[in-house]
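Visitor: Pasted the sequence and its predicted model underneath.
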Amino acid sequence: MGRSTEPPVEGSKNSHAETDAAAVGSDFLQLDIGQAPPGGRTAWLADRLRSAIADGRLPVGARLPASRVLAQELRVTRGVVTEAYRRLAETGQIAGRGRGGTVVVAAPAAPSRRAGGEAEPGPALFGAADREGAVDMLRTLPCRIDLSPGVPDLAAFPRTGWLRAERAVLAGVTPADFGYGDPQGAPALRRAVVGWLARNRGIRADPDEVVVVAGVAQALSLLGRLLRQDGIRRIAVEDPGSLGARQQLEYGGFTTVPVPVDSGGLDVGALRASGAGAVLLTPAHQFPTGVVLDGERRRELLSWAAEGGVVIEDDYDAEHRYDRPPVPALRSLLPDGVCYAGSVSKLLAPALRVGWLLVPPGRRDAVVTAKRYADLGNGILTQLVLARLMDSGELERHLRHVRQRHRRRRDVMLRAIETHLPGARVHGAAAGLHLMVTFDAPRADAHGGGFRDTDLAAAALARGVKVHPLSWHRITPGPPGLVLGYAAGPAHEIDEGVAAIGEALRALHLGE
């Protein structure tokens, strides 16, 4: 018989070689390993997974293939897949569920849209006329690397400790506990907050002085009602200072008066000259410069308060310190003259919406009444779980854990800035969750000044990196700069993000 001229059947040696060469890919997300750059398979796979989560192809709850299975389909080592999964787990987008596999647990919000359905372009966010709501708009835009300030390490949220505390709480509550609670806050949490503040902030208080609120934003809203009743319409704010806090006050109908910040903190002499009846400041870790209000300024400020000025202390980032001793809260020095606000947003997660407000005795009843009419009080279960975490020492253990993680990431960012942004000046490295960097401006723009940090932020966003331009947080002009968060992302993203900023900066200097 002659040799057959039919094509090889499936399973023959020749056919197997041909199909292997054609099938190096996975039906999962239609992944084609041939698209990965040489030496960059892990980053390529991680980016494909992030994109699928961002655009909804992998919704929350979706299960990813086992690493061994996906590695076999892509013809790569298992380490490529496990490292890609690890990167997404560090940013809190996926999590292992034991026998339940690896699932998507968080997804970014969809980008904002124009009326015609076109996505709002990133550069438009950074213009001076677009500051109203700009932070929220930027937050919704998908990106490759997020270096926005103000976000802790959300992947480090103590899920196990929280679930353990929640089970204990549910085992002990009575049916009556599920009714409307005290608008001032659960007594258990108010007692726990008093202990927490005594141990960590040097504040001596009674549980009856604590009002539980939905974060510092609500604390400002409640205080605003009281200040308006007192006839106060002008509130001094730090310059530079938080854009979000300033917008919160302006939404409440106040005129915000800028008071300069230098190496000693808020300029109290300028505060006196401003004529404002109240001041909002972040004395333990000033946002965004990171400076601490020094001893002389504290004494001057407390003297101003004793003369009738209202001090609102936002104890921002007070827990996160690395290279300096603790700084007591202003409230610990003048209990009857300082309205003190704190929260767990930077310690656990902003989504919990739990904070506390301490006011002088004569204002407490009015604050509680305002809280009652605002929302009838915070959710009881979250309050009781948080109280248990505070009382058990779990929250202190979590703080020690995240301090170590944040410090390592801060060090990575400092090295990256030294490498990729030579000549940039770094501010506020001793504590907090962000760094402020400022630049010289060697090239004049069309308006006769140096390059604009809004242009740099837009150029970074075009490269997939989110940052805040420093000018967003200024009222009066100053040197260009950026505010860079380092707590939320893994080390490799921090380095890649700063490198992209360096590319954007060089392109601006070259006029590209």
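Guide: Received the coordinates, thanks.
Visitor: going forward, measure contacts between C-alpha atoms and count neighbours the same way
Guide: Noted.
Visitor: Could you look up the next helix or strand downstream of the helix ranked longest in the chain?
Guide: The residue-count maximum for a helix in the chain (DSSP state H) belongs to helix 394-420. Moving toward the C-terminus from helix 394-420, the next helix or strand (DSSP states H and E) is strand 425-427.
Visitor: So which elements touch that following strand?
Guide: Helices and strands touching strand 425-427, as assessed by 3 or more C-alpha pairs under 8 Å, 6 or more residues apart in numbering; DSSP states H and E, comprise strand 434-438.
Visitor: Now do the strand it packs on: which elements does it pack against?
Guide: Secondary-structure packing of strand 434-438 (3+ C-alpha pairs under 8 Å, 6+ apart): strand 425-427, strand 481-485.
Visitor: Can you tell me what sits against that strand?
Guide: The contact list for strand 434-438 (C-alpha atoms under 8 Å, 6 or more residues apart in numbering) reads 149-150, 288-290, 410, 424-429, 470, 479-487.
Visitor: The same query, at a cut-off of 6 Å, please.
Guide: With contacts defined as C-alpha atoms under 6 Å, 6 or more residues apart in numbering, strand 434-438 is touched by 149, 289, 424-429, 480-486.
Visitor: ok so, going back, let me know which of the helices and strands packed on strand 434-438 is the nearest to N14.
Guide: Using C-alpha to C-alpha as the criterion, the shortest distance between N14 and those is 55.0 Å, found for strand 481-485.
Visitor: Put this next to the first one:
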Amino acid sequence: MAESWVNHAERIGADLHLDLSAPGSRRAALVQALRDAVRGGRLAPGTRLPPYRSLAADLGVARNTVADAYAELVAEGWLIARQGSGTRVAERTEPLAPAVPAPPLPKTPKTPPRARAPRHDLRQGTPDASSFPRTAWLASYRRALQQAPNEAFGPGDPAGRPELRASLAEYLARVRGVRAEPDRIIVCSGFAHALRLLFGGGVLRGPLAVEAYGLPFHRELLTAEGVRTVPLPLDARGARVDRLDRERAVLLTPAHQFPTGGPLHAERRAMVVDWARARGGVVLEDDYDGEFRYDRKPVGALQSLDPERVILVGSASKSLSPAVRLGWMVLPERYVGDVLRAKGEREAWASVLDQLALADLIGSGSYDRHVRRMRQRYRSRRDRLVAALAEHAPHIGVDGVAAGLHAVLRLPPGTERSAVKAAVWQGVALDGLAEFRHPDASDKDMPAHDGLVVGYATPSEHAYGAALEALCGALPPGEA
């Protein structure tokens, strides 16, 4: 019985696509196909070619045909044959001329040169990439692969892997005071994905109340989904939830308001839950950096006050890395089915293998240990920022509580725009506070203040001192 192509390919271990449709003999066609593959770069210098017998069987030609073709190309310098190492593509110091002159590319308008990358990145939102727990993640990934059931390698469950949902239920209850069973948790790829599922998927409808300061990206995403956002003023106690009116839902950052930095006062936490109960509304809790509080124990999640009126959304983007595209929603029971329908029948975003690895990282205790290390590092970073300001710019204050991965520097009135420009000259990338203000926020209800949003987590440890020095050089001088 003739050997099947599948069995043959499995034995030789390598596939090589060659087109033998050129006119002439099979040997000439093979020589031309190999030349074209080398010339075009499909066969890179040093690539080992299949043995005569294997390639002949693969192409359906005689063994001598392949041997003769290899010999001709060796003589021409395209290939090199050595005893014991087979036949390989020859190394060349200069690129080969194309077989057919390439047509000239159409003229396009000249683009301006790309702006020089900043020397110091103090933008908010990104953790220290050099601190990613590579060793622990690799160990968890290996264990997850070894222990994963076979069905884990099929189409993903839109709810998320049960191992991760069970680990998250335990972790969130222990660390954030969340009240949830695993079947109330749905895995997503981050906060933006959660917003798309909730509003783009028709689970929730606007209008949506939001804090007067927040991420423009989130507002733009909601606008694209046809959701009108209504700004709530902020004061020393957090969002003015007493201003809630006919909105169907409210989006808050209760543990650490983004970006201004204050927590939502206990009285207002109770007030917004009472509003949701009376109005039949829902509170979206963005728990983006709830583990990172430095002056006291972190405030528990708002969700614990009423799990049926609060949707908690979290992710691994601050604790681990934005590259780990994993987040989670802890949902009231009535929304679980709607969110699953919005996701579809299969998981299309979050890698199943990454879910299993994160579940192991949490279950092994490595996630807790990493968060504790980063909490200490970021606290030190913030302390160094405050000390640098006290020494070089004592007239500049720091707003908000000691928490998170960023701080807001309070500037003298009218100096924010010039400070951002000065930072650019100093090679520092950061944002002005005005970038985060809702366009419909009322100056009467909440006067705008000048400030800089400084992310102190992004620079590597060895570069942080220079970043602080450059930042201080960009700040407006104090009064003489």
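Guide: Perfect, thanks for sending it. Small disclaimer: the values here were computed from a predicted structure and weren't measured.
Visitor: whereabouts in the second structure does the longest helix of the first structure align?
Guide: When the second structure is aligned by TM-score structural alignment, the counterpart of helix 394-420 of the first structure is residues 366-392.
Visitor: Okay, helices next: where are they in the stretch 201-350 of the second structure?
Guide: 216-224, 266-279, 333-343 (DSSP state H, counting those that start in this stretch).
Visitor: could you redo those helices as JSON lines and give each row mean neighbour count?
Guide: Below are the helices of the stretch 201-350 of the second structure laid out as JSON lines (neighbours: other C-alpha atoms under 10 Å):
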{"stretch": "helix 216-224", "mean neighbour count": "14"}
{"stretch": "helix 266-279", "mean neighbour count": "16"}
{"stretch": "helix 333-343", "mean neighbour count": "17"}
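Visitor: between those, which one is nearest to V187 of the second structure?
Guide: helix 333-343 (10.1 Å).
Visitor: The first structure: matching residues for the closest one?
Guide: On the first structure, the counterpart of helix 333-343 of the second structure by TM-score structural alignment is residues 361-371.
Visitor: try stretch 222-239 of the second structure
Guide: Mapped onto the first structure using TM-score structural alignment, stretch 222-239 of the second structure spans residues 249-266.
Visitor: Could you tell me how far the matching stretch lies from the centre of the chain?
Guide: 21 Å (C-alpha atoms, centre = their mean, to the nearest Å).
Visitor: And that stretch, end to end?
Guide: Using C-alpha to C-alpha, to the nearest Å, the end-to-end distance of stretch 249-266 of the first structure comes out at 18 Å.
Visitor: Buried residues of that stretch, list them for me.
Guide: Counting neighbours by 16 or more other C-alpha atoms under 10 Å, one finds that the buried residues in stretch 249-266 of the first structure are L249, G252, F254, T255, T256, V257, P258, V259, P260, V261, G265, L266.
Visitor: Just the closest of the residues you listed to R190 of the first structure, please.
Guide: Within these, distances to R190 of the first structure taken as C-alpha to C-alpha reach their minimum at L249, with 26.2 Å.
Visitor: for stretch 316-333 of the second structure, how far is the first residue from the last?
Guide: Between the opening and closing residues of stretch 316-333 of the second structure we find a distance of 24 Å, counting by C-alpha to C-alpha.
Visitor: Pull the distance from that stretch to the chain's centre.
Guide: Taking the mean C-alpha point of stretch 316-333 of the second structure and that of its whole chain, the gap between them comes to 10 Å (C-alpha atoms, centre = their mean).
Visitor: quick one: the strands in the stretch 1-150 of the second structure?
Guide: Under the criterion DSSP state E, counting those that start in this stretch, strands of the stretch 1-150 of the second structure are mapped to 79-82, 86-89, 120-121.
Visitor: Buried ones from the contacts of strand 434-438 of the first structure, can you make that a ChimeraX selection?
Guide: Remark: buried members of those, expressed as a ChimeraX selection using 16+ other C-alpha under 10 Å:
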select :149,289,426,427,428,429,480,481,482,483,484,485,486
